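Participant: the following block contains a protein sequence and its predicted model.
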Amino acid sequence: MSAAADVSAFAPVSLAEAGAAFEGLSRETALLVAVSGGPDSIALLALLAAWVQSPGRPPLHAVTVDHGLRPESAEEAATVAAFCATLGIGHATLRWEGLKPTSGLQAEARRARYALLANEARRLGGATLVTAHTLDDQAETMLMRLARGSGPSGLAGMRGRSAVNGVALVRPLLGIPKARLVTTADARGLPFVRDPSNADRRFERVRWRETMPVLAEQGLTAERLGRLAERMARLDEAAAQRARDVLAEAMLPDEGADNGLRLRFSRLAAEPEEILLRVLALALDAVAPGGDGHGRLERLEACGAALMDAARAGLALRRTLSGCVLSLGRDGVLTLQLEPPRRRGVHPSAS
């Protein structure tokens, strides 16, 4: 790597560069930026505060979630509030109340945090939530999902725009390395704190973060993982659209399906396996929206393979998956219906 590349990799984010990253936010009704007090979110806050000064930009609000996991968290939230006051930005501190779990703490804290953030966005009249996720966060997410056996959708990583708890969520800095945001905060003299939990090896993300320099030596850099996420997202979007089209073409009248779905399975079987699996996933969602989800990808793959084998042999097959009963008849019609209560899991039952 050249010296020039070294310098640019850690250069502060300019207002012009930030403006390009924020361009898509111009049409939002209001913005709610999540600020933990760390350098990433403090830099994002300062850049957004400057950006919204131009005419026609949406109003900006800030929020800090105090998880109550460290004695210093309340003081850190107060520091963020004071900084917001100097910027003329309204700020709210939200607290995660109640007992904290002894296991799966980070995952539970994340769920609680996004629930609080979404409620605040709704309170502000439908504000768009903005977070400071960086290229490094994307790379760590990719590695964690890869280790868990994620499929193409999971390996698309975090999306630049998505939804959480019914609220729009935008991550405008996904293409920018964390080091540049730290440099931005330092260069501007912004007040920020460093959360000691970011170095706590009890947490999976921290362990992957420590692995990143070793992987980078072999060429697996955050930049390349981020680029892979973009390519997988492109592939995922195309496959998702194809699956929606095939589902519509395979749909049969629902007579006798008891509010379920009836599909012409031969239409699904004519598609590549990836499309077949996605159509099954869409159908499961339609019958049992928000149920238990599809569980591990392997369970969906096993169900799809069993259906294909039965169809080729001209056999009937009955399986349960994700709160649904899937019944393939000898006539080639696949029926999906809600599973009766207290019967969950996947188990084959050929007839």
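Facilitator: Yep, that arrived.

Participant: please count neighbours and contacts with C-alpha atoms only from this point.
Facilitator: Fine.

Participant: show the contacting residues for the nearest residue in space to Leu338 that is not next to it in sequence.
Facilitator: In this structure, Leu338 finds its nearest non-sequential neighbour in Cys324, 4.5 Å apart by Cα to Cα, 6 or more residues apart in numbering. The contact partners of Cys324, by Cα atoms under 8 Å, 6 or more residues apart in numbering, come to Leu284, Val287, Ala288, Leu336, Gln337, Leu338, Glu339.

Participant: show me which helix runs longest in this protein.
Facilitator: helix 222-250 (DSSP state H).

Participant: can you give me the helices for the stretch 101-250 of the chain?
Facilitator: Taking DSSP state H, counting those that start in this stretch as the test, the helices found in the stretch 101-250 of the chain are 105-123, 135-147, 178-188, 204-217, 222-250.

Participant: report the buried residues of the first one.
Facilitator: Of the residues in helix 105-123, those with enough neighbours to count as buried (16 or more other Cα atoms under 10 Å) are Ala109, Ala112, Arg113, Tyr114, Ala115, Leu116, Leu117, Ala118, Glu120, Ala121.

Participant: put this next to the first one:
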Amino acid sequence: MNDPLGGAEQAALFERWFVPRRHVLLAVSGGADSTALLVLAAEWADKRERPKLSVATVDHGLRAEAAEEIETVARIAADFELPHVRLAAPVGRKTKIESTARTLRYEALVAYAREIGADALATAHTLDDQAETVLMRLAAGSGPVGLAAMRQTVERGGVLHLRPFLGVPKARLIASLEQRVMRWSDDAMNADPAFARARLRAGRAALEREGLTHERLATLAFRMARVNAALDAAVDAAASAHVSEKGKGRIVAPAAAALPDEIKLRLLGRVVHEVGGGRVHLERLERLADRIVTEPQGAATLAGARVAWRPGGRIVAQPAPPRRGDGAGGRGGL
């Protein structure tokens, strides 16, 4: 069903995600999804005193057409009497454009939200985006955490990031704009096979014939999020029972060895992250866990932490010493 969003459904959606907030910054690129976010949210907010809405468009300086698209967004925002700003976040590097642009985009949006006193940031990620994220995580070899894909809400630097459309198919947002005779911009980069998401979109029909519909992939993400919540609760209990602090480090008691493998792995990952502060890659964490099980004693560095284990099963994690000036990792690094 690709009916437009409207009426009670439109109101219920924004009541759920926007009402508790006092000021929401809408991230609007000018594409169909984000234009729908701007239009539908503005229609709903027009009937309420709060929350206040503001609009921002991030310009990465990658396409000449972006200037005209930003002007279009500004005009639509002005039609609804909403403030709009262009945020410059140029992507200087030529590799990993997608990930670099994403990082810069969120940095710019969160910084501006804080500047204007917005307590929430809303983006227009759809059910289609969620499904594509699941496929990309599968291709990257992600575990349960990665397969939960995007969350409906996440905290970013003191600003709550909302994804109100995460359960809504993109086709319904397009239908909503067509019903209102609204125009939007099509970013040619979204169809460029140089980017992973574009390649996945090109293969959508073949995937759906095999049953890998967007709805089923999004359902998988929802179920994995539910699994992760249960596992996180188990790790919380395990940490309370088996982990103690020692200065800036952590000590994992030998009794933790009796925990189920997944709980032990997540507990180790949590300790490493708390001590080292770096991103803990699953494959490297699994290699470290295997060493701890198979080697009577040893030490290794991972994500800024030095992890040492001795006969008897006690594990000690401490901040890793600085790397040598030549940038070479120490022996035992992972």
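Facilitator: On my side now, so go ahead. Please read these numbers as outputs of a predicted model, since none were measured by experiment.

Participant: give me the TM-score for this pair.
Facilitator: Here the TM-score for the pair of chains, by TM-score structural alignment, normalised by the length of structure 2, is 0.94; 329 aligned residues with a Cα RMSD of 1.8 Å.

Participant: coming back round to it: which strands or helices does the longest helix of structure 1 pack on?
Facilitator: helix 135-147, strand 261-264, helix 265-269, helix 273-287 (3 or more Cα pairs under 8 Å, 6 or more residues apart in numbering; DSSP states H and E).

Participant: counterpart of the longest one in structure 2, which residues?
Facilitator: Helix 273-287 of structure 1 lines up with residues 261-275 of structure 2 when matched by TM-score structural alignment.

Participant: cool, the second one as well?
Facilitator: Against structure 2, the aligned range for strand 261-264 of structure 1 is residues 250-253 (TM-score structural alignment).

Participant: and that stretch, how far from the chain's centre?
Facilitator: Here stretch 250-253 of structure 2 is found 30 Å from its chain centre; the criterion is Cα atoms, centre = their mean, to the nearest Å.

Participant: which SS class is Glu245 of structure 2?
Facilitator: strand (DSSP: H, G, I helix; E, B strand; the rest coil).

Participant: shouldn't Thr335 of structure 1 be in contact with Gly260?
Facilitator: Yes: with contacts counted by Cα atoms under 8 Å, Thr335 of structure 1 reaches Gly260, the gap being 7.1 Å.

Participant: the longest helix of structure 1 vs structure 2, mean deviation?
Facilitator: By mean Cα distance after the TM-score superposition for structure 1, the fitted helix 222-250 of structure 1 averages 0.7 Å away from its aligned residues in structure 2.

Participant: can you pull the buried residues of that helix?
Facilitator: Buried-residue list, helix 222-250 of structure 1, by 16+ other Cα under 10 Å: 222-223, 225-230, 232-233, 236, 239-240, 243, 246-247, 250.

Participant: what stretch of structure 2 does that helix fall on?
Facilitator: The counterpart of helix 222-250 of structure 1 in structure 2, using TM-score structural alignment, spans residues 214-242.

Participant: ok so, going back, can I get the helices and strands packed on helix 222-250 of structure 1 in TSV with mean neighbour count and distance to Val35 of structure 1?
Facilitator: Formatted as TSV, these follow (neighbours: other Cα atoms under 10 Å; distance: least, Cα to Cα, whole Å):
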stretch	mean neighbour count	distance to Val35 of structure 1
helix 135-147	20	16
strand 261-264	22	44
helix 265-269	18	46
helix 273-287	20	34
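
Participant: mind checking which of these is nearest Leu105 of structure 1?
Facilitator: helix 135-147 (16.4 Å; Cα to Cα).

Participant: tell me the angle that closest one makes with helix 222-250.
Facilitator: 60 degrees (axes from the mean of the first three to the mean of the last three Cα atoms, to 10 degrees).

Participant: just checking, Phe132 of structure 2 touches Leu200?
Facilitator: Just to correct that, residue 132 of structure 2 is Glu rather than Phe. Yes: if you go by Cα under 8 Å, Glu132 of structure 2 and Leu200 touch, sitting 6.9 Å apart.

Participant: if we can go back for a sec, the match of helix 273-287 of structure 1 against structure 1, how far on average?
Facilitator: Following superposition, stretch 261-275 of structure 2 is found to deviate from structure 1 by 0.9 Å on average (mean Cα distance after the TM-score superposition for structure 1).
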